[in-house]
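K.L.:
sharing a model that was predicted from the sequence below.
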Amino acid sequence: MFTGIIEELGTVETLEHHGGAARVTLRSPRVLEGISLGDSIAVSGCCLTVTAQDGRTWSADIITTTLDATTLGTLSAGDRVNLERCVRADARLDGHIVQGHVDAVAEIAGREEGDGTTLLRLNLPAGLERYVVDKGSIAVDGISLTVAGIEAGVVTIGLIPETLERTTLGTKQVGDVVNLEVDVLAKYVEKLSASLLPGAEVRR
C-alpha cells in the first residue's frame, strides 16, 4: 500500500521489451534506502517489485497487463517518474490509501496557470466518474490529490508550486496522458451495497 506522497523523481535508465513484457531500470538512490529484493515501489502510480538493485539503480519486470493498462510502456531513457516506497505501518498516512493498481490512463484536457495554483483538467475514462467526488481523493501518476471539481466526465485538480516542483506534473501539458487510480474505498462501498440496490452495476 502507498499514500500518494512522492519521495523522489527517478530517471529511466533503460526500458527493454521482451515479447509482451518489459524490464525497466531506474536511477533513484533515495527510495532504495531500506529496500530489499522483492519489495514494492510505486512508479508513477504503478506498484512494481524490485528484482535487482545496486544502491543507486534498480530494476523491475512489467507484465503485459500492466503495459496495456498504464503509461509505463511508453517510457524512454531519460524520462522522469514519480517514486514512492510502500508505506510502513508506523508511518503517517499523509495522503490517502493508494494501492498502486492503475484503473485507467487519462488525457490532460486543460492546464490553467494561476497565482500560486495550477489547475489541471483530466478526461475521465468511461466508468470511473461514479468513483470520483468533489473534494474527494484521486491518485494521478501516483500523486495523492484532492478533486477540485467534476463535471461532464472531466475532473479538475489544483496543484500547488511544491507539487509541481517535486513531481512530473510540473512538466505535463495538454494532450499528455497520466495514470489514474480512484479511491478504492468507493469501490468497496459500491460492491457491499449492491445487494441493497437492485440493478446497480458493480465493477469487479
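P.N.:
Structure received. This structure is a prediction, so every number in the text was calculated from the model and none was measured. Residues are numbered from 1 along each chain as shown.

K.L.:
contacts and neighbour counts: CA atoms only from here.
P.N.:
Noted.

K.L.:
quick check: Leu159 vs Gly114, distance?
P.N.:
Remark: distance between Leu159 and Gly114 (C-alpha to C-alpha, to the nearest Å) = 10 Å.

K.L.:
so for those two, which residue has more residues nearby?
P.N.:
Comparing Leu159 with Gly114 by other C-alpha atoms under 10 Å, the one with more neighbours is Leu159, at 20 against 11.

K.L.:
this is the comparison structure:
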Amino acid sequence: MTLIFTGLVEEMGRVISVTPGEKSIKLKIECSKVLEGAKLGDSIATNGTCLTATEIGKNYFTADCMYETVKRTNLSRLKSGDRVNLEKSLTLATPLGGHLVTGDVDCEGQLVSITREGIAKIYEIKVEARLMKYIVEKGRVTLDGASLTIVDFTQDTLSVSLIPHTQEMITLGYKSVGSYVNVEMDLIGKYVERMLSFKEPKKSKSKIDENFLMENGFF
C-alpha cells in the first residue's frame, strides 16, 4: 500500500536519541500531536521521510532507519535535541492541503543562502542537477517534509520564501547556511516524465515457421 502525506507539518518534534546499528540507526522522537490516535506500525513522516513507528510511548515514538534511508536522507545527521518536522500519513478524513507527498526522499539539499526580502526570508537550496528537471516556477517541492512553493531556480538551486509564521513552524526556519534538508520532488512530474519517455519493448518475432517445422520433422 502506498502511503501519502500532504506536506503540511503537524508539529516539530525533538530528537531524544540516535542509536547507531549495523548500517542503520534507531531514532527516538519526542512529540505529542502526531501521537493522537497513533498505533504501533503507523507511518510518521520525519523530516519528510516515511518511517514506521516501532514503539509508541506517552510523549515519544521510535523508528528504525535502514541503510537506504541513512544514505539518502539527513536523518543520519541528527543529534539529540535537534528539531524534526512530523506528519502522520493521509487518511480519507484528512483535508488535502499542500500537495501529494510520498515520504520517499530523492536527495539531500544544502542551504547555500538566506536573504531577507521584506517580512519574508528567501532560502536557496542546492540540489542534484539531475533532479532540476522536476522544478518549475511556482511549482511545489518538499523540504524536510514541508510542502513549499518554488519562487526561483537556477541550473542546480531552487529558492523558497517563508513568512515569519512559517519560519517558526518548520525546521527550515531554524537552519543556517550549510545545513542539509531532505528534498522530495513533485510526484506528478515524475509520473509524467516516465510515461512520456517509456518505450514498450518490441515483441520478438516467433522462430516457429514452415522451415522450422520441416527441419524438425513436423512435415
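P.N.:
Here it is on my side, so go on. Only a predicted model underlies this, so the values are computations on that prediction, with no experimental measurement involved.

K.L.:
now the TM-score, please.
P.N.:
Once superposed, chain against chain, the TM-score is 0.93 (TM-score structural alignment, normalised by the length of structure 1); 196 aligned residues with a C-alpha RMSD of 1.0 Å.

K.L.:
now the helices: where do they sit in structure 1?
P.N.:
Here structure 1 has its helices, by DSSP state H, at 64-69, 161-166, 184-193.

K.L.:
Thr118 of structure 1: which of these is closest?
P.N.:
Thr118 of structure 1 lies closest to helix 161-166 among the helices of structure 1, at 7.9 Å (C-alpha to C-alpha).

K.L.:
the closest one maps to which residues in structure 2?
P.N.:
Taking TM-score structural alignment as the measure, structure 2 aligns residues 164-169 with helix 161-166 of structure 1.

K.L.:
mean per-residue distance, the matching stretch to structure 1?
P.N.:
Comparison of stretch 164-169 of structure 2 with structure 1 after fitting gives an average deviation of 0.9 Å (mean C-alpha distance after the TM-score superposition for structure 1).

K.L.:
ok, back up a step: make JSON lines out of the helices of structure 1 and add mean neighbour count and distance to Ile108 of structure 1.
P.N.:
Converted to JSON lines, these look like this (neighbours: other C-alpha atoms under 10 Å; distance: least, C-alpha to C-alpha, whole Å):
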{"stretch": "helix 64-69", "mean neighbour count": "15", "distance to Ile108 of structure 1": "17"}
{"stretch": "helix 161-166", "mean neighbour count": "14", "distance to Ile108 of structure 1": "15"}
{"stretch": "helix 184-193", "mean neighbour count": "14", "distance to Ile108 of structure 1": "22"}
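
K.L.:
so for Gln53 of structure 1, which of those helices sits nearest?
P.N.:
Gln53 of structure 1 lies closest, by C-alpha to C-alpha, to one member of the helices of structure 1: helix 64-69, at 21.2 Å.

K.L.:
equivalent range in structure 2 for the closest one?
P.N.:
Counting by TM-score structural alignment, helix 64-69 of structure 1 falls onto residues 67-72 of structure 2.

K.L.:
reformat the helices of structure 1 into a markdown table and put distance to Leu119 of structure 1 next to each item.
P.N.:
Output for the helices of structure 1, formatted as a markdown table (distance: least, C-alpha to C-alpha, whole Å):
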| stretch | distance to Leu119 of structure 1 |
| --- | --- |
| helix 64-69 | 25 |
| helix 161-166 | 11 |
| helix 184-193 | 24 |
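
K.L.:
Phe2 of structure 1 is nearest to which of those helices?
P.N.:
Phe2 of structure 1 lies closest to helix 184-193 among the helices of structure 1, at 12.1 Å (C-alpha to C-alpha).

K.L.:
equivalent range in structure 2 for that closest one?
P.N.:
Per TM-score structural alignment, the counterpart of helix 184-193 of structure 1 in structure 2 is residues 187-196.

K.L.:
repeat that for stretch 93-112 of structure 1.
P.N.:
With TM-score structural alignment applied, stretch 93-112 of structure 1 matches the range 96-115 in structure 2.

K.L.:
neighbouring contacts of the matching stretch?
P.N.:
When contacts are defined by C-alpha atoms under 8 Å, 6 or more residues apart in numbering, stretch 96-115 of structure 2 is touched by residues 2-8, 45, 48-50, 72-74, 121-128, 140, 142, 145, 147-148, 176-187.

K.L.:
again, but for stretch 68-81 of structure 2
P.N.:
14-18, 23-25, 47, 49, 105-108, 180-182.

K.L.:
from these, list just the buried residues.
P.N.:
The neighbour-count test (16 or more other C-alpha atoms under 10 Å) marks 14-18, 24-25, 47, 49, 105-108, 180-182 as buried among these.

K.L.:
and those residues, which two are the farthest apart?
P.N.:
Checked with C-alpha to C-alpha, those reach their widest spread between Ile16 and Asp106, with 25.8 Å between them.

K.L.:
excluding covalently adjacent residues, which one is nearest to Leu26 of structure 1?
P.N.:
Sequence neighbours aside, Val12 is the residue nearest to Leu26 of structure 1 in space, at 4.6 Å (criterion: C-alpha to C-alpha, 6 or more residues apart in numbering).
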